[in-house]
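# I'd like to go over a predicted model; first the sequence, then the structure.
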Amino acid sequence: MSSTNVQAKLRAPAPWLVVLAAAGQAWLLWPLFTPDMTAYLIPWLETIRARGVLDAFAQPFSNYMPSYLYLLAVFSPLAAWLDPMSVIKLLSVAGTAALALAMHRLLGALQVSERARWAALVVALPSVAFNALLMGQCDAIYVAACLMAVAMAIERRHFAMFLWCGVAVAFKAQAVLVAPFFLAVAIQRRVSPAQWLAAPAALLALMLPALLAGWPPADLATIYFRQAETFSNDIARNAPNIWSLAGMVAPDFAPRLFGLALAAALGAAAWFVAKMQIVRFGHAGLVGMAALAALLSAGLLPRMHERYFMLADLLILAFAIARGTRSAFALAALVQLGSFAAIVGYLGLGAPMVAVGASCMIAATWLAARPLANPNANDNPPAGRTPRPTLLRRVVPYDIDGRLRFRGNGE
C-alpha cells in the first residue's frame, strides 16, 4: 500500500473526541497535586504576592529561571479569587495552549492538512495533560519554543531558529536535549556564526528584567548547575531510560555510572551530528531526526526525570502526522506509552511501570536511529520511482522510517 493511500485513512481525530478526552483528564486530575507543588511552586507564588511583583525579583527566591516566574507573577492576581494550586495549574494550561499553537505552526511548515485538528490533539496527550493538570509544571512552554525552532529550521530561517532556542533554554535546561539537532543543521548548512548569537541574546534578554530588579548575576548564571546537583545521589529519577534499569538492578552501584552515562550521551551526540552531515532528509525526516536527538539525549544522560521525554513525545508525534503512515504512528504511540508509563511509575506504581516505559523508549530510539545507523539498509526505491544519481556527493536522502526519498538535495 502506498504512503498516500495510508495517509488518506489516518485522519485527525474528531474534535468532540479530543474535547471529551481533555475534559475527562481535567476532571480527574485537577483536584490532585504532587509534592513539588507544595514544596516549590506554591511558595514561589506566595513570595510574589507577599513582596509584590517588582520587589520579588530583587533577590533570588526560586531554583527556576526568572522567565517562568514572570508568567507566575502575571497570573498571581488570580489568587485573590482562586486557590494557589488552581492559579499555578491555569498557567500550565496556558502553556499547553501555547504548545498546541506551536504544533500548529510546525505542522504548517510541514504542509500538513487538517493541522488545526491535529494540533488540538496535543491537549489530550496523557504526558501533556499530566504535566499541566496534575503536576502544574511548565514543560509545555519550553517544548513549544523548541517546536517553533524546529519549524524555523525546516523553513531555513536560521536566525529565528536560534532565537527560539534561546527562549526555550530560558525556561528549562531540558531544551538542550534537542541541541544536537540544531548543531547538526547549523554545521550542515554552514550557518553564519553571527546567527548563532541569537540564542544567547534571547536568553540574556529574558534574564534582563530580573537583573535590573536586582537579582544577582552570579545566581542567574548558576541556576541550572545547582538544579543538576539536586538529586546527585541518583543516576536517574524515574526516567524511562537505560539508567533507570541499571538503578533497579544495582541501586548502590548505579550512581557510580555517572561518568559513563555522560560520556555515552556526549558520544551519541557527536555520532548524531557527524552522521547528519552525510545523510539528508526531507522535511518530515528532519522532524524525526529532531525527535531522535531528544530521545538519545534523554535516554543516555544521567539524572533525567520521568517528564524529560515530553519533547520527544511531541516531536515524534509531529513526524508521524507529517508522514501519515501506520509505522510512524506506531512509533509515536510507543514513545507516548514509554513516557506515560514512567509518569505513572513516578506517581506511585513504582519501578515496574518505569521499567515498561524504559523498554518502550529504548525500542523507539533504536527504531528511530536506524536511518542514521544504516542508511544503505533499504536501497530499493518506492514502487514507480527511479533514483536520481548523486554525482560526487556522499548524500543518502532518507526518511526516518526507512523509506528512500528522492528529492534532489533532500531539502
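Yep, that arrived.
# going forward, measure contacts and count neighbours with C-alpha atoms only.
OK.
# which ones are touching the residue sitting nearest the centre point of the chain?
Among the residues of the chain, Leu311 comes closest to the average C-alpha position under C-alpha atoms, centre = their mean, at 1.3 Å. Leu311 sits next to Val143, Cys146, Ala291, Ala294 when contact means C-alpha atoms under 8 Å, 6 or more residues apart in numbering.
# and Leu177, how many residues sit next to it?
25 (other C-alpha atoms under 10 Å).
# Over to Phe329?
By other C-alpha under 10 Å, neighbour count at Phe329 equals 20.
# Pretty sure it sits against Leu315.
No: under the criterion of C-alpha atoms under 8 Å, Phe329 makes no contact with Leu315, lying 11.9 Å away.
# Which ones among the contacts of Leu311 lie within helices?
Of the contacts of Leu311, the ones assigned to helices by DSSP state H are Val143, Cys146, Ala291, Ala294.
# Would you mind putting those into JSON lines with neighbour count and distance to Thr34 alongside?
Below are the ones in helices among the contacts of Leu311 laid out as JSON lines (neighbours: other C-alpha atoms under 10 Å; distance: C-alpha to C-alpha, whole Å):
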{"residue": "Val143", "neighbour count": "29", "distance to Thr34": "21"}
{"residue": "Cys146", "neighbour count": "31", "distance to Thr34": "26"}
{"residue": "Ala291", "neighbour count": "28", "distance to Thr34": "28"}
{"residue": "Ala294", "neighbour count": "29", "distance to Thr34": "26"}
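# A further structure is provided below for comparison with the first:
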Amino acid sequence: MRSISPRSLICGGAGLALLGLSLIPVLNLGLGTTSARIWVYLLLLISALLALFLLRAQGKDRLLTALLPIGLAFLIRSMMLSYVSDDYTIFLSQWMEALRTNGGFAAIKLPIGNYNVPYLYFLAAISYLPIPDLYLIKLFSIFFDVVLAWGGARLVRHFASNAAIPSLACFCALLLLPTVMLNGAYWGQCDSLYSGLVLHAMACALNRRGGTSAALLGLAFSFKLQTVFIIPLWAAFWLAGRIKFRHLLLFPAAYALTCVPALLLGKPLADILSVYVGQTQEGAGSLNYNSASVYSFLPYGAQVDERSYALAGIIAAFLLVLVLLAVLLRFRKRISDTALLTAGIILATGVPFLLPYMHDRYFFLADVLTVAAVCILPERLPAAVMVQLASLSAYLVYFRQRYTLVLTLGGKTYTMLLESLLILATLVYAACLLWLDLRQTGGGKKRRSSVS
C-alpha cells in the first residue's frame, strides 16, 4: 500500500483549515438568524464535499493536494456572500417576494421575472425556506460552479493521454477563476448553470454519446438564452461524425420537458415561449452594455443608426457561423477533436463579440473554454489570459461603476477599446489555430496532450 506523501498531508490539512475558516465570514453575515447562517455554512460545505467526491478517483495523494485550492476557493466564496448587487435588489429580490406572496410554486403561472421556467422552479422552491434568499441564490450558483469544474475536467480527460493531472488542474483552475467566483458567489448570477451543462454536453459529444449531449444542451438552453452562442458547434459535431442527426432531436425534447411542470401549474405556453423573445427586445436602447464587443470600437457617445448597426452585427455573427461551418464541411474528413474544441472557442468569443446588446457577463463561456483548452494544450495560454482580462474588466465596470481604462484617440473617447481588442485578438488567434489544425490533421484523429 502506497503511503501518503508529506506534501499531500500538508495541503490536505491546509485545505481543511481553509474550509473551517469559511465559517467565520458566514457567521458574520448580516442577514438571517444564527441558525440560518449555520445552514448556509453547511450548504457551502456540501458543495465542497461534492467537489471532493467527484475527484475521488484521483487517489488519496492528489485528492489531499486538491483540498488546498478547493478550500481556498470556498473560503473566498464565503467572503463574497454578503454583497448585494443592484440586479438582486431590483430584480431577484422582487421576484422572490412575488413568489412568496403568491404561494411559491402556485405563483409559477404568473408573469414573474424574465428568466425561463427552470430557474423559476428553483426560486419557488427556496421561497419556502427560512434562509435569506440572497444566500440561497448564491449557493445554488456555487453548486453549479462545482458542476462546471467537473465538466471542464471531463473535457480535459477526453484529450489528455495521462488525464489525471491535467483534468485535476482544470477542475481547480475553474473553481478559482476570478470571473467564475465573481459571477455566482459575489454577483448572484447563474452563468455556471448553462456553461457547466454545455461543457458536459461537449464532453459527451466528443465521447460519441450524442443523445446525452443533445439533451444536456437542451437543458442548458432552457436555463439561459446565451447557450445559442455555441449551439452551432453541434452542427460541427454532426459534420465530424461525433453525433448522429437523430440525436439532435433530443435538444428540443429536453427543452420541452422543462416546460411541463410550468404548464401543469397553469402557466400559459405563450408566456413560456415568449421569455427569450422578450429578453432579446430588452436590449434595445444601447448597442453595448459594458461588453468587450465590436461596438466598443465606436467612440463614446457616438450618434449612429442603432437599428442599422444592430442588424449589421447580427448579420456578421450569422456569417461567422456560416463561414466556420463551411470550412469544417470542406475539411470534414480532417476534423480532429482539438479542431472541434477550437471551433467552440471561436463561437463562444466571436458570436458575442459581433452581436449587439451584449452584457458584461456574456463571455463567461469563452472564459471557461479557454481555460480548459490550456489544460489540454498549455501553449494556448495567451487566449485564456486575453479573454479573462477582457471579461474581468467588464465585471469590474459593473462593480465599480466606472470604466477600467478610458482611451482618448484623435480627440475621441473609447471606454472599452482595449478589452475589445483582446477579444478580437483571441478570435483571430483561435481562427489561425483551427486553420493550421485542419491543414495538418487527417482522419479525424484527436490531438492529445503530452502533459502527465
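In hand now; what should we look at? On a predicted model such as this, the values are computed, not experimentally measured, just so you know.
# Now the TM-score, please.
Once superposed, chain against chain, the TM-score is 0.83 (TM-score structural alignment, normalised by the length of structure 1); 369 aligned residues with a C-alpha RMSD of 2.4 Å.
# what's the spacing between the counterpart of the residue nearest to the centre of structure 1 in structure 2 and Gln388 of structure 2?
With TM-score structural alignment defining the correspondence, Leu311 of structure 1 maps onto Leu365 in structure 2. Going from Leu365 of structure 2 to Gln388 of structure 2 by C-alpha to C-alpha, to the nearest Å gives 11 Å.
# Next, Thr413 of structure 2: secondary structure please.
Of the three states, Thr413 of structure 2 takes strand according to DSSP: H, G, I helix; E, B strand; the rest coil.
# Can you get me a residue count around it?
16.
# Run a quick check on it versus Pro299, I expect a contact.
Yes: counting by C-alpha under 8 Å, Thr413 of structure 2 touches Pro299, with 5.5 Å between them.
# Identify the residue nearest whatever residue of structure 2 lines up with Ala198 of structure 1 in space, chain neighbours excluded?
Aligned by TM-score structural alignment, Ala198 of structure 1 pairs with Leu250 of structure 2. Computed as C-alpha to C-alpha, 6 or more residues apart in numbering, the closest residue to Leu250 of structure 2 that is not its neighbour in sequence is Ala215, at 5.2 Å.
# Make JSON lines out of the ones in helices among the contacts of Leu311 of structure 1 and add distance to Ala50 of structure 1.
Formatted as JSON lines, these follow (distance: C-alpha to C-alpha, whole Å):
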{"residue": "Val143", "distance to Ala50 of structure 1": "31"}
{"residue": "Cys146", "distance to Ala50 of structure 1": "33"}
{"residue": "Ala291", "distance to Ala50 of structure 1": "42"}
{"residue": "Ala294", "distance to Ala50 of structure 1": "39"}
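# List just the nearest of the residues you listed to Ala263 of structure 1.
Ala294 (16.3 Å; C-alpha to C-alpha).
# what's the closest one in contact with, if anything?
By C-alpha under 8 Å, 6+ apart, the residues touching Ala294 of structure 1 are Leu177, Val178, Phe309, Leu311, Ala312.
# how about these in a markdown table, adding distance to Leu110 of structure 1 and secondary structure?
Below are the contacts of Ala294 of structure 1 laid out as a markdown table (distance: C-alpha to C-alpha, whole Å; DSSP: H, G, I helix; E, B strand; the rest coil):
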| residue | distance to Leu110 of structure 1 | secondary structure |
| --- | --- | --- |
| Leu177 | 22 | helix |
| Val178 | 19 | helix |
| Phe309 | 22 | helix |
| Leu311 | 18 | helix |
| Ala312 | 17 | helix |
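# what number of residues lie near the aligned residue in structure 2 for Gln174 of structure 1?
Aligned by TM-score structural alignment, Gln174 of structure 1 pairs with Gln226 of structure 2. Gln226 of structure 2 has 22 neighbouring residues, counting by other C-alpha under 10 Å.
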